[in-house]
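Undergrad: generate coordinates for the sequence data below:
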Amino acid sequence: MSLSNPLPARISAIGSYVPSHILSNADLEKMVETNDEWIVQRTGMRERRIAAPDQFTSHLCIAAVQNMLDRYPEALSGVELIIVTTHTPDLPSTPVSCMVQAHFGLPAVGTYDLNATCAGFAYALHTASGLIAAGLHRKILVVGGDSMSKITDYTDRSTCILFGDGAGAVVVEREDERPAFLAHHFGSDGSGGKHVYRTGLASQWQDIPLTGNGKLVQNGREVYKFAVSTVPDGIEQLLAKSGLSQTAIDWFVPHSANLRIIQSICEKSEIPFEKALYSLEYYGNTSAASIPLALDLGVKEGKVQTGDTLLLYGFGAGLTHAGIILRWG
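TA: Here you go, the predicted model:
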């Protein structure tokens, strides 16, 4: 897809939510062998928000949508479909999207959940814009949320310092006059699935025994290598498809996995680090929520303005990755 054929859709509303409870680096020092300086130097993280014991992904997603409604009162009017991207649903068999629909009482609305882990929000935006471009829907609610604390092993110092909980919501709707979805690039490397996972019905990946007992297991070194090699190449392809240069990108919004990863991607892609929006410093790695949380922080801080060109890029377990270039507003 090129700039001459953008998809006739735009993001018209945004909202976000993080739980009130803060887990600081000082708190983690009391739990595992680590310290604030080590965590900040290696991840850029200072705090994370943690859901209450009786607070789950559906609650986070509903709160994010409510935040959006408080700011854009007509946001849900005419919504025909709800897509929630998460890999930490409340229940295995009841979609979080159905819980969102029930809470807001939206009539005759389709719902489904999408799991592409930390790349999920970009995948969901791509799905929504594609369905709208195909003429199947005119207005879609997209929500990215994860309760990472529910699957984090707080005895594993290599992973427990990283993750937090949160959700972000946007409305994607038809826009024929000024189409806003300019380019996309998606990919995966299923052979790397053994590097980030949590066990479920199966306790092995192909012929490799898995550990973790339902908690997240991550090989950080391999994930780092995947991200800093794959994402810059994906960005190059995105720019080529859109006909844009790095200088045309107003804001780069990557998955907030680790500040070192973001810095390396920016350097390799020749995107000034000052253009990167991230949510990890005070929210941690919130998986599918990290991109919308960072984007909404940019909106609230007055950085992201109508007409700005954004490059969003998610990457994570699977291994999956997904990038989108779009105009804001």
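
Undergrad: alpha carbons only for contacts and neighbour counts from here, please
TA: Will do.

Undergrad: need the longest helix for the chain.
TA: helix 220-242 (DSSP state H).

Undergrad: and the helices in the stretch 1-150 of the chain, which stretches?
TA: 25-29, 36-43, 57-71, 96-104, 120-133 (DSSP state H, counting those that start in this stretch).

Undergrad: select, out of those, the one closest to Ile82.
TA: Closest to Ile82 of those, according to C-alpha to C-alpha: helix 96-104, at 6.1 Å.

Undergrad: flag every buried residue along the closest one.
TA: 96-101 (16 or more other C-alpha atoms under 10 Å).

Undergrad: still on that earlier bit, show me what whichever helix or strand comes after the longest helix of the chain is packed against.
TA: Proceeding N to C from helix 220-242, the next assigned helix or strand is strand 251-254, under DSSP states H and E. Counting contacts by 3 or more C-alpha pairs under 8 Å, 6 or more residues apart in numbering; DSSP states H and E, strand 251-254 is packed against helix 290-300, strand 309-316.

Undergrad: surely Ile132 is in contact with Lys139?
TA: Yes: assessed by C-alpha atoms under 8 Å, Ile132 is found in contact with Lys139 at 7.3 Å.

Undergrad: out of these two, which sits in the more crowded spot?
TA: More crowded of Ile132 and Lys139, by other C-alpha atoms under 10 Å: Lys139, with 27 against 22.

Undergrad: find the nearest non-adjacent residue to that one, please.
TA: Glu173 (4.2 Å; C-alpha to C-alpha, 6 or more residues apart in numbering).

Undergrad: packing partners of the helix or strand hosting the one you found?
TA: With elements taken from DSSP H and E, the one containing Glu173 is strand 165-174. With contacts defined as 3+ C-alpha pairs under 8 Å, 6+ apart, the packing partners of strand 165-174 are strand 9-17, strand 47-50, helix 57-71, helix 120-133, strand 139-147, helix 290-300.

Undergrad: here is the second sequence; please produce its structure so I can put it next to the first one:
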Amino acid sequence: MKIRSVVRGVGHYLPARVVENGEFEATLDTSDEWIRARTGIERRHFAAEGETTSQLAIKAAQAALEDAGIPADRIDAIVVATSTPDFTFPSVATMVQAGLGSTHGFAYDVQAVCAGFVYALANANGLIVSGQAERVLVIGAETFSRIMDWTDRGTCVLFGDGAGALVLEAAEGSGTNSDRGVLSTDLHSDGRYRELLYVDGGVSTTGVAGHLRMQGNAVFKHAVQKLAETAHTALDKIGMSGEDVDWIVPHQANLRIISATAERMQVPMERVVLTVQDHGNTSAASIPLALSVGKQRGQIKTGDLLVTEAIGGGLAWGSVVLRW
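TA: Next up, the predicted model:
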């Protein structure tokens, strides 16, 4: 027998304000057609003034706990993936813990930008299989609208705000790839590529949050290669291939990246969960958002084999294979 981290519940939250592509036409040299053709994005959600990352995370967490039928005081650990915390400290995770009314267990943040949720999921799996926690709430939450340069048409049209959450619980499995739960993980980073995607501010540099900067073409090339490689590696670890995959649930950055990665994995687009058109790039929130929406749509069902993969600033990238 082997301990597995099984998904018991999933949920998400999106801010009320929906921003269609057309809104950018008034202030930027861009158009709805230009944005759709290059990214696949049609709209995104922006947090309201005063609405914080921790507030989005709490609402997503509440939805996931309700879906799992598990009260907050039975959660042993909360791991939040975010690059846009409310404050320098305390962590968003401890604020979520307080917001859920829980005084049990421990909570902390993980920062790997758009790869954050994959890192957090791998981290949560480690807590469970090592026996440090029986139930872990894993959240991706972002308010990237706070770090946009609204004069840069190459970046500000890409990102949105939101949060998604999973409840993981320890369960006994057979140790084979037919088990439910996390089956394999694969994480990577290479700090030499910092200049490709970064924020030009911070506590020990400028003292202010700064704005997102990106070399889009270079990021695209790295993304397609590295995402396909990490997904293949994670599948290889359990003796499986793209043919065995029911759903790819990718980081929702750009439809062209998603399509190219699926092609390299030899998985048809009919087996890819897509939310980028409605949410834009929500960084660490995008995979849990897509998991929650995919379940709501009736796409993701118990027993399905899923591959999640993501790449973000760092560069940091990785993948997780799990059976729903």
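
Undergrad: could I get the TM-score for this pair?
TA: With the length set by TM-score structural alignment, normalised by the length of the second structure, the two chains reach a TM-score of 0.94; 317 aligned residues with a C-alpha RMSD of 1.6 Å.

Undergrad: which residues does the following helix or strand past the strand holding Glu173 of the first structure contact?
TA: For strand 165-174 of the first structure, the succeeding helix or strand toward the C-terminus, using DSSP H and E, is strand 181-188. Strand 181-188 of the first structure has contacts (C-alpha atoms under 8 Å, 6 or more residues apart in numbering) with 1-3, 5-10, 126, 129, 234, 237-239, 241-242, 318-327.

Undergrad: one more time with 7 Å, if that's ok
TA: 1-3, 6-7, 9-10, 234, 238, 241-242, 318-327 (C-alpha atoms under 7 Å, 6 or more residues apart in numbering).

Undergrad: residues touching Ser54 of the second structure, list them.
TA: Counting by C-alpha under 7 Å, 6+ apart, the residues that Ser54 of the second structure touches are 86, 92, 95-96.

Undergrad: my bad, should have said Cys114 of the second structure
TA: 283-284, 310-313.

Undergrad: the first structure: which residue goes with that one?
TA: Alignment note (TM-score structural alignment): Cys114 of the second structure maps to Cys118 of the first structure.

Undergrad: before we move on, what about Asn125 of the second structure?
TA: Match for Asn125 of the second structure (TM-score structural alignment): Ser129.

Undergrad: what do you get for Ile58 of the second structure?
TA: Checking TM-score structural alignment: Ile58 of the second structure goes with Ile62.

Undergrad: I'd guessed that match sits against Gln101; true?
TA: No: with contact defined as C-alpha atoms under 7 Å, Ile62 of the first structure does not reach Gln101; the gap is 9.1 Å.

Undergrad: in strands, which of the contacts of strand 181-188 of the first structure appear?
TA: Among the contacts of strand 181-188 of the first structure, DSSP state E puts 9-10, 320-327 in strands.

Undergrad: now those: which count as buried?
TA: Here, 16+ other C-alpha under 10 Å leaves 9-10, 320-327 buried among these.

Undergrad: give me the buried positions along stretch 65-75 of the second structure.
TA: 65-66, 68, 70, 72, 75.

Undergrad: Ala227 of the first structure -> the second structure?
TA: Ala227 of the first structure maps onto Ala223 in the second structure, by TM-score structural alignment.

Undergrad: would you mind measuring from its match to Ala285 of the second structure?
TA: Applying C-alpha to C-alpha, to the nearest Å, the value for Ala223 of the second structure to Ala285 of the second structure is 18 Å.

Undergrad: who's more crowded, those two?
TA: Using other C-alpha under 10 Å as the criterion, Ala223 of the second structure and Ala285 rank with Ala285 on top: 33 against 22.

Undergrad: any idea how far Asp161 of the second structure is from the residue nearest to that one when sequence neighbours are not counted?
TA: Spatial nearest neighbour of Ala285 of the second structure, excluding adjacent residues (C-alpha to C-alpha, 6+ apart): Gly140 at 4.1 Å. Between Gly140 of the second structure and Asp161 of the second structure the distance is 11 Å, computed by C-alpha to C-alpha.

Undergrad: could you do Ala253 of the second structure as well?
TA: Look at Ala253 of the second structure and Asp161 of the second structure: by C-alpha to C-alpha, they are 13 Å apart.

Undergrad: got a list of what the equivalent of Ala289 of the first structure over in the second structure touches?
TA: Following TM-score structural alignment, the counterpart assigned to Ala289 of the first structure within the second structure is Ala285. Applying C-alpha under 7 Å, 6+ apart, we find Ala285 of the second structure in contact with 117, 140-142, 162-164.

Undergrad: again, only using 10 Å
TA: Residues in contact with Ala285 of the second structure, defined by C-alpha atoms under 10 Å, 6 or more residues apart in numbering, are 12-13, 57, 80-82, 113-117, 139-143, 160-165, 251-252.
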